[in-house]
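K.L.:
generate coordinates for the sequence data below:
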Amino acid sequence: MATQAGFLSGLSGIESVPGPELPQLDFLTKFNEENQKKYAEFDARFKESPLLKKFLEKSKLNKEKNRQEILDKYCLRGAEWGVGDCSTDGMSAEDREKFIAMLKQKTGAQ
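P.N.:
As a prediction, the model looks like this:
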């Protein structure tokens, strides 16, 4: 069964017709340029701010700390389940319990 498109399907819509050229007002153009300069100065000053640098450094340190916490939690889970890099397969029951207790203490798990 062949489908047929409507007779208007090949015509472009009104959105493809360019709109009228708006008049350029000098005072608005000048006002916009001054604001752009001001915003660029504010951005440059903000990027050099000691407070921002402090927060970025703190964020980087938190990111690493959080990444390590997540890795430790996965290691604990793997040890309990006996899978993955922290698998306790091959350990004696006593060594396994010590290892899991150490991981629980490290992660703060109960």
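
K.L.:
only C-alpha atoms for contact and neighbour calcs from this point on.
P.N.:
Will do.

K.L.:
where along the chain do the helices fall?
P.N.:
For the chain, applying DSSP state H gives helices covering 26-47, 50-81, 93-107.

K.L.:
nearest to Val17, of those helices?
P.N.:
Closest to Val17 of the helices of the chain, according to C-alpha to C-alpha: helix 26-47, at 25.8 Å.

K.L.:
one more, please, to line up against the first structure:
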Amino acid sequence: MISSSFMVSANANPTIATLSTRSYASSPSSDFLCKSRLVAFPLAASVSVLLWTNPVNAGILSGFSGLESVPGPELPKIDFLNKWNEDNQKKYAELDSQFKSSKVLKELLEKSKQNKERNERLIQDKYCLRGAEWGVGDCSTQGMTQQERDDFVAMLKKRTGEE
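P.N.:
Below is the predicted model of the structure:
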């Protein structure tokens, strides 16, 4: 009969315990059991330490909302600066309204709208040309004769400016 016992002995440091084995019968299987237990216990202890969950304590300032929530001191009001600021705000508002109603801005917005529409159409034609050349997508040339395919691709190249 094979039996082994495990003893925990304390070193000089009481928090560290060592595990020693004492075997009564010496055989290869008992050595394997002892070695496997020597590996299993530290492994189980490591896993339990890793998986242990403790609530997080933020400390004494955990309820403090921070310095940015504290209002600063009231600064003195200077009449000259307040009047100057009000005059500047009125002047900037007037200039903004003039610019928004200007003929130049209206022309630029119209050109931008036209360019956007033209660029969208150009990009669609470019992808259609690629799909026609590869034979995939909405512009696929599957089922067309070679002459129809060549004419279609030539028309797309002309629209995209590749010719």
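
K.L.:
on that earlier part again, any chance of a markdown table for the helices of the first structure, columns mean neighbour count and distance to Gly13 of the first structure?
P.N.:
Below are those laid out as a markdown table (neighbours: other C-alpha atoms under 10 Å; distance: least, C-alpha to C-alpha, whole Å):
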| stretch | mean neighbour count | distance to Gly13 of the first structure |
| --- | --- | --- |
| helix 26-47 | 11 | 32 |
| helix 50-81 | 14 | 48 |
| helix 93-107 | 15 | 61 |
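
K.L.:
can I get the ones you listed in a markdown table with distance to Ile14 of the first structure?
P.N.:
Putting the helices of the first structure into a markdown table (distance: least, C-alpha to C-alpha, whole Å) gives the following:
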| stretch | distance to Ile14 of the first structure |
| --- | --- |
| helix 26-47 | 29 |
| helix 50-81 | 47 |
| helix 93-107 | 62 |
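
K.L.:
what's the closest of these to Gly19 of the first structure?
P.N.:
Short answer: helix 26-47, nearest of these by C-alpha to C-alpha, at 20.1 Å.

K.L.:
what range in the second structure matches that closest one?
P.N.:
Mapped onto the second structure using TM-score structural alignment, helix 26-47 of the first structure spans residues 79-100.

K.L.:
which outside residues touch that stretch?
P.N.:
Applying C-alpha atoms under 8 Å, 6 or more residues apart in numbering, the contact partners of stretch 79-100 of the second structure are Leu105.
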